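*Asks:* dropping the sequence and predicted coords here.
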Amino acid sequence: MAQAATARATVGDSEFDRDTALTRREPGVYDIDLSAGWTVFGAVNGGYLLAVLGRALTDALPHPDPFTLSAHYLTASRPGPAIVRTELVRTGRTLSTGQASLLQYDEEGREVERLRVLASYGDLDALPDDVRTTAEPPAIPPPDQCFGADDAPAPGSVSSPITDRLMLKLDPATLGWALGEPSGKGEMRAWFGFADGRDADPLALLLAVDALPPTAFELGLTGWVPTVELTVHVRCRPAPGPLRVSVTTRNLAGGFLEEDAEVWDGAGRLVAQSRQLARARLG
């Protein structure tokens, strides 16, 4: 397990930043080594991959912040070398749109596309501050009354490399699956942060929406729940401190389920929303 950090990491100087950093080979083409530290059940986490492509688009597009990204996960990514290719689709005064693909090589040396994203970027700091909403932050007990991987009944029973890099404290009301008593409600709630103390920024929100255990666990299913498509809306720049993340599933049918996520910051603002379609292993 990762050792406790001796000092808080900062945005731009953290493990997340290092593991999402790309090297520009030429305009629109980037190289990266996908870290094994962000894997679940041996597969690279979809939120981490989205943050990688989000960082590439931040470099490639004229606007600085992700507003919306829609990602289709074509094949499972593995740790190791990868290529990201970006393309500017359109640019305007307040928004620019681009697309990005992540590719790796197969055993025969052929390129295989793993992930494709279409995204619109803008400037979060230029948005008006009026809010008209009926959404409310999820009711989650304080972090010291919630549970992380270190609190599991058997050491390592719910741990994976990604959990060592995160501060995840799960709401006890959504932890029945860990005790062999899933609620059947399809809900997951947690406090989210980085283990090294790095505060969240817009790119980190792309990870946060896909960082909790799958809601399928509370439906009584086990194993990997691979993402088919994930759309994220970033609403504003998060305040420093841990985030509250709530994920719900209302429908599991035909072997597929949706997950709707909301991310709230310490100022009580809805900073990100997402919906994904995932495949459930029913057998």
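*Replies:* That came through, no problem. Numbering: from 1, shown residues only.

*Asks:* all contacts plus neighbour counts: C-alpha atoms, from now on.
*Replies:* OK.

*Asks:* wait, Gln273 touches Val209, no?
*Replies:* Yes. Between Gln273 and Val209 there is a contact at 7.4 Å, judged by Cα atoms under 8 Å.

*Asks:* got another one to weigh against that:
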Amino acid sequence: MHRAVSPSPPRINGMGTEFDRDIEVTANGTGEHTVELGEGWVVGGGVNGGYLLAVIGNALREAAPGKPDPISVSAYYLSASTPGPATVRSRVIRDGGSVATLAADLSQDGADRITVLATYGDLSGLPDDVRTSAVEPELPPLEQCLPTSAAPEKLKKTAPLLSRFDLRLDPAYAGWAVGQPSGNGVVQGWIRLADAREPDALSLLLMVDALPPATYDLGLPGWAPTLELTAHVRAIPAPGWLKVRHATRNVAGGMFEEDCEVWDSAGRLVAQSRQLARAPR
């Protein structure tokens, strides 16, 4: 499909929101930032990988002036991060033309937790022309979807991440919640941050890892630690709710791949990702 799209919306100033406070970094010296990883972003055995990508992504913004947006970010998760102090060390591999190639490591207690290679640029300067065969997910209206706010309090305590979002799951792929997974390996729904902060390029790094693992829909619930995740941010999202779809096709050797698409309220595919994760423990 070939279509022209309207100009990109302006970047959102989210200062003061929970997400922006929890990804705030403080410069400590050339290429080094400190951050306090928030307790509210924990799921399973560690801090959520998408939140960590956004933290690192925020630090990388300062490495290449004039190129504020993540375009491609590949992360290798070396060990689980925990709430509390962390350090992000970043460096410029190459900065020239319209994009910069950057690298970063996030460490805690003297040990690297994540290593990242990223391409940054200015999404607002990209052409508006779109040619795609991707199909936007069809979701029931918000009021017909299942809010995770109704999850049992015990689950919310063990997975505080749930309370960071207003997430409404498509009931067609949420039968796992009552022991009846569809077997399709799909989890999808409407999503926004709990305080209704509007989406921007940086928050898309969070959204590509925000839903429960697609293995839940295969009858395999539980924490699925990410080994590697590559995210592509394709455009600055329009304000409003996002549609997110996670899907897996191959669970083998104790691992599975998960593909994610994020669509904005204007019907544009604004982010894509693929990750390799360990099967739920």
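*Replies:* Now that the structure is in, tell me what you want to look at. Because the structure is predicted, anything quoted here is derived from the model rather than measured.

*Asks:* need the TM-score from the superposition.
*Replies:* Once superposed, the chains reach a TM-score of 0.92 (TM-score structural alignment, normalised by the length of structure 2), with 268 aligned residues with a Cα RMSD of 1.4 Å.

*Asks:* just to revisit the earlier point, common neighbours of Gln273 and Val209 of structure 1, please.
*Replies:* 232, 261-263 (Cα atoms under 8 Å, 6 or more residues apart in numbering).

*Asks:* thinking again about what came up before, of Gln273 and Val209 of structure 1, who's got more company?
*Replies:* Val209 (27 against 22; other Cα atoms under 10 Å).

*Asks:* now the closest residue to the more buried one other than its chain neighbours, what's its secondary structure?
*Replies:* Counting by Cα to Cα, 6 or more residues apart in numbering, Val209 of structure 1 lies nearest to Ala261, which is 6.0 Å off, once chain neighbours are set aside. Put simply, Ala261 of structure 1 is strand when judged by DSSP: H, G, I helix; E, B strand; the rest coil.

*Asks:* just give me the neighbour total for Ala261 of structure 1.
*Replies:* 23.

*Asks:* ok, now the one 10 residues further on?
*Replies:* When counting by other Cα under 10 Å, one arrives at 21 neighbours for Val271 of structure 1.

*Asks:* between the two ends of stretch 59-77 of structure 1, how far is it?
*Replies:* End-to-end distance of stretch 59-77 of structure 1: 22 Å, with Cα to Cα, to the nearest Å as the criterion.

*Asks:* pick out the residue nearest the middle of structure 1.
*Replies:* Leu207 (2.1 Å; Cα atoms, centre = their mean).

*Asks:* relative to structure 2, what is the average displacement of the host helix or strand of that one?
*Replies:* Taking DSSP states H and E as the definition, Leu207 of structure 1 sits inside helix 202-208. By mean Cα distance after the TM-score superposition for structure 1, the fitted helix 202-208 of structure 1 averages 0.4 Å away from its aligned residues in structure 2.

*Asks:* hang on, the earlier thing: show me what contacts the residue nearest to Val209 of structure 1?
*Replies:* Here Ala261 of structure 1 is in contact with 209, 245-248, 273-275 (Cα under 8 Å, 6+ apart).

*Asks:* conserved subset of those residues in structure 2?
*Replies:* Retained in structure 2: 209, 245-248, 273-275, out of the contacts of Ala261 of structure 1 (criterion both residues aligned by TM-score structural alignment, their matches' Cα atoms under 8 Å).

*Asks:* which of those fall within strands?
*Replies:* The strands, defined by DSSP state E, take in 245-248, 273-275 from the kept ones among the contacts of Ala261 of structure 1.

*Asks:* who wins on neighbours among those?
*Replies:* Busiest of those [other Cα under 10 Å] is Val245, holding 28 neighbours.

*Asks:* now do that one against Arg165 of structure 1, distance only.
*Replies:* Applying Cα to Cα to Val245 of structure 1 and Arg165 of structure 1 gives a distance of 17 Å.

*Asks:* and Ala82 of structure 1, what's its match in structure 2?
*Replies:* Using TM-score structural alignment as the criterion, the counterpart of Ala82 of structure 1 in structure 2 is Ala86.

*Asks:* which element is its match on?
*Replies:* Per DSSP H and E: strand 84-96 holds Ala86 of structure 2.
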